[in-house]
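Provided below for reference: sequence and predicted model.
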Amino acid sequence: MSVAALRGWTSSHRSFREPSALPGFGITFGFAVSYLSLIVLLPLAVLLARAADLGLDGIWRVATTPRVLAALQVSFFISAAAALVNAVFGSIAAWVLVRYEFPGKRLLDAMIDLPFALPTAVAGIALAALYATNGWIGSLFAPWGIKIAFTPWGILIALIFIGLPFVVRTVQPVLQDLDREVEEASATLGASRAQTVFRVVLPALLPALLTGVALAFARAVGEYGSVIFIAGNMPFVSEIAPLLIVTKLEEFDYAGAAAIATVMLAISFLALLAINGLQAYSRRRLGHA
């Protein structure tokens, strides 16, 4: 081993066991790994073991049936669309809560967290009643033949509702730490408002924004309670993959349910891995800026 390689290994080894406020690297590291294994890895291992009873061919056969493919498409595409919508309007909501003072600000700030506390079934029933053709909002669109509840649009509304707090709560602290003098300096140097937003503010918010989008997307993919009441649950139209899993379980087809869950897990992991990679890239670029 060369001297440079030895120094690099020594540096990384020291940083790996860098002292911290919690004493005992071995104890704390072992506890963290054990806790992660029991809470996350072990259930996932059981899921994969149950799906393995079908074999790769069986999993592929279950996952590629037309009904399952349609449900996966509905779940993932609408979840991605809801996360993107929340990225825009969640950032605007965070900006308003941080940069402006107005009557009722604390009340509005507290209302952002309601989707966290509200049971998902209650949220689904409320949204279905609101956006149905005879509801307060749905009745406004009914004369034009636009139906929101019991369609994919209803799924989108429900996923936006449950995902908004994730974006607001991840962007809000970063905005609070962002010095307004940076924006004033940008304006002093002749930048327009749009240039200040897209070249100064947005790059600073991007890592936190991507974190919020990833959390909102992950929550939306697995959402069940609030969606089934407003989706209509029509196969090939508004049926979500979690509902198919529940249907398989009710039919005592545990292997089939595990196969669909495994496919969802794989797709979600790849999507989140891509988002995390983009987040790491944006942080490195921001650090070099």
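Happy to help now that I have it.

contacts and neighbour counts: CA atoms only from here.
Fine.

helix or strand: which one has Ala121?
When elements are assigned from DSSP states H and E, Ala121 belongs to helix 120-131.

scratch that, Gly212 is what I was asking about
Per DSSP H and E: Gly212 is located in helix 202-222.

same deal with Ile230?
Counting by DSSP H and E, the secondary-structure element that holds Ile230 is helix 225-231.

and the helices in the stretch 1-150 of the chain, which stretches?
Counting by DSSP state H, counting those that start in this stretch, the segments of the stretch 1-150 of the chain that form helices are 3-16, 25-36, 42-52, 55-63, 66-99, 105-111, 114-117, 120-131, 138-141.

chain center to the first one: distance?
Pointing back at helix 3-16 there. On the basis of C-alpha atoms, centre = their mean, to the nearest Å, the separation between the geometric centre of helix 3-16 and that of its chain is 36 Å.

follow-up on the earlier one: contacts for the helix holding Ala121 next, please.
The contact list for helix 120-131, computed with C-alpha atoms under 8 Å, 6 or more residues apart in numbering, reads 115, 135-139, 148-150, 154, 158, 224-230.

so how far is it off the chain centroid?
Centre to centre, stretch against its chain (C-alpha atoms, centre = their mean), the figure for helix 120-131 is 21 Å.

dropping in the other structure now:
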Amino acid sequence: MKARPVLPGFGLTMGFTVLYLGILVLLPLSMVLIKSASLGLSGFMETVTEPRAIAAYKISFGTAFAAACVNACFGLLIAWVLTRYQFPGRKLLDSLVDLPFALPTAVAGISLTTLYASNGWIGQFFSFKIAYTPIGIMIALVFIGLPFVIRMVQPVLENMEKEVEEVSAILGASRWKTFRYVIFPEILPALMTGFSLSFARALGEYGSVVFISGNMPFKTEIAPLVIMTKLEQYDYAGATAIATVMLLFTFFILLMINILQWWSGRKYMNG
């Protein structure tokens, strides 16, 4: 006799899941691949390897990776402060973490450009340019990606049993050793997940970057802007070719991060 599942409705929910993934995820992605295939192999390679496109890849991936690294460090620090300390205004600060999620990206881009321009409130105090440089792009990507790390690490820190840390201190471990060998292995999977989400969001970001970047080809032009430029020129096949490269690179990097996350978790469990 076939065993019945404990929770009913598996067939219906599975059907909705497959329908959702098929219509909203797989179908649009497949259309990108099909449209770019209309160029042919030689046309595709010529489009995605043109000097302007390669320069845009370097800017997009370089600034996205740098911003994700900054977010991983400071996101962990902010999550630690919000979960381990009580101070006036903590709840207000905790609610402000989600502001980049709710704020329109164009508003964020204009605000950051105003602040970090050469005559801006913050930019005027620096001897070098921030806005219209890769540094400005990285700042915008840090702004929109920081909440991902905080919201992934914060619940893990809140659910950790403090008794484990107390036992570590009783056994003579220093605060640094307690953090390194007791706390950090627990939060590492969540931290890497936040890093990957921040990195993926930064790669596809357009609204908050287009204002502060200056959009100078070979200097501050990002790959999403190249795609938009080709779309405005009705070069749909060329735009989808660039999008395909971004999609494949993003998928590969996220796959590597997930494998590393799985390996680190397995290593921690084994010993």
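Yep, it's here. For clarity, every value in this text was computed on a predicted model and none was experimentally measured.

for the residue positioned nearest the centre of the second structure, which non-adjacent residue is closest in space?
Averaging the C-alpha coordinates of the second structure gives a centre point, and the residue nearest to it by C-alpha atoms, centre = their mean is Ser198 (1.7 Å). The shortest distance from Ser198 of the second structure to any non-neighbouring residue, by C-alpha to C-alpha, 6 or more residues apart in numbering, is to Gly145 (4.6 Å).

mean shift between the helix or strand containing the one you found and the first structure?
According to DSSP H and E, Gly145 of the second structure maps onto helix 134-159. In this overlay with the first structure, the average offset of helix 134-159 of the second structure from its partner residues is 0.3 Å by mean C-alpha distance after the TM-score superposition for the first structure.

what do you get for stretch 256-264 of the second structure?
Mean deviation of stretch 256-264 of the second structure from its aligned counterpart in the first structure after superposition (mean C-alpha distance after the TM-score superposition for the first structure): 1.1 Å.

one step back: out of the contacts of helix 120-131 of the first structure, which are buried?
Among those, those that count as buried by neighbour count (16 or more other C-alpha atoms under 10 Å) are 115, 135, 138-139, 148-150, 154, 158, 224-230.

other SSEs contacting the helix holding Ile230 of the first structure?
Where contact means 3 or more C-alpha pairs under 8 Å, 6 or more residues apart in numbering; DSSP states H and E, helix 225-231 of the first structure is packed against helix 120-131, helix 152-177.

quick check: that helix compared with the second structure, mean distance?
Looks like 0.4 Å for helix 225-231 of the first structure (mean C-alpha distance after the TM-score superposition for the first structure).

which bit of the first structure covers the helix holding Gly145 of the second structure?
Alignment of helix 134-159 of the second structure against the first structure: residues 152-177, by TM-score structural alignment.

now swap in stretch 174-188 of the second structure and tell me
Using TM-score structural alignment, the residues of the first structure aligned to stretch 174-188 of the second structure are 192-206.

what range in the second structure does the helix holding Ala121 of the first structure sit on?
Counting by TM-score structural alignment, helix 120-131 of the first structure corresponds to residues 105-116.

give me the buried positions along the matching stretch.
Burial within stretch 105-116 of the second structure, assessed by neighbour count using 16+ other C-alpha under 10 Å, is assigned to 105, 108-110, 112-116.

how near is Leu189 of the first structure to Gln195 of the first structure?
For Leu189 of the first structure, the distance to Gln195 of the first structure (C-alpha to C-alpha, to the nearest Å) stands at 11 Å.

who's more crowded, these two?
For Leu189 of the first structure against Gln195, the residue with the higher neighbour count under other C-alpha atoms under 10 Å is Gln195, and the figures read 14 against 9.

state the helix or strand in which the more buried one lies.
Applying DSSP H and E as the criterion places Gln195 of the first structure in helix 193-196.

show residues contacting stretch 240-250 of the first structure.
For stretch 240-250 of the first structure, the surrounding residues in contact (C-alpha under 8 Å, 6+ apart) are 68, 71-72, 74-75, 222-224, 228, 233, 254, 256-258, 260-261.

make a PyMOL selection of the buried ones in those.
For selection in PyMOL, the members of the contacts of stretch 240-250 of the first structure meeting the burial criterion (16+ other C-alpha under 10 Å) are listed in this command:
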select buried, resi 68+71+72+74+75+222+223+224+228+233+254+256+257+258+260+261
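
how about the contacts of stretch 240-250 of the first structure, which pair is most distant?
Maximum pairwise distance among these (C-alpha to C-alpha): 22.3 Å, between Val74 and Tyr254.

rewinding a little: measure how the helix holding Gly145 of the second structure sits relative to helix 51-84, angle-wise.
In terms of direction (axes from the mean of the first three to the mean of the last three C-alpha atoms, to 10 degrees), helix 134-159 of the second structure departs from helix 51-84 by 30 degrees.

next SSE downstream of helix 134-159 of the second structure?
Note on helix 134-159 of the second structure: by DSSP H and E, the next helix or strand toward the C-terminus is helix 162-170.

aligned counterpart of Leu244 of the first structure in the second structure, please.
Looks like Leu244 of the first structure aligns to Val226 there (TM-score structural alignment).

okay, and that match sits in which element?
Assigned by DSSP H and E, Val226 of the second structure belongs to helix 223-232.

that helix against the first structure, how far on average?
Relative to the first structure, and after both are superposed, helix 223-232 of the second structure has an average distance of 0.2 Å to its aligned residues, where the measure is mean C-alpha distance after the TM-score superposition for the first structure.

which parts of that helix are buried?
Neighbour counts using 16+ other C-alpha under 10 Å place 223-227, 230 of helix 223-232 of the second structure among the buried residues.

ok, stretch 26-35 of the second structure next?
Of the residues in stretch 26-35 of the second structure, those with enough neighbours to count as buried (16+ other C-alpha under 10 Å) are 29, 32-33, 35.

if we take those residues, which one ends up nearest to Pro155 of the second structure?
Out of the buried residues of stretch 26-35 of the second structure, the member with the shortest distance to Pro155 of the second structure (by C-alpha to C-alpha) is Leu29, at 32.4 Å.

in the first structure, what residue corresponds to that closest one?
With TM-score structural alignment as the criterion, Leu29 of the second structure lines up with Leu44 in the first structure.

relative to Leu265 of the first structure, how far out is that match?
Noted for Leu44 of the first structure: a distance of 9 Å to Leu265 of the first structure, by C-alpha to C-alpha.

no more questions from me, cheers.
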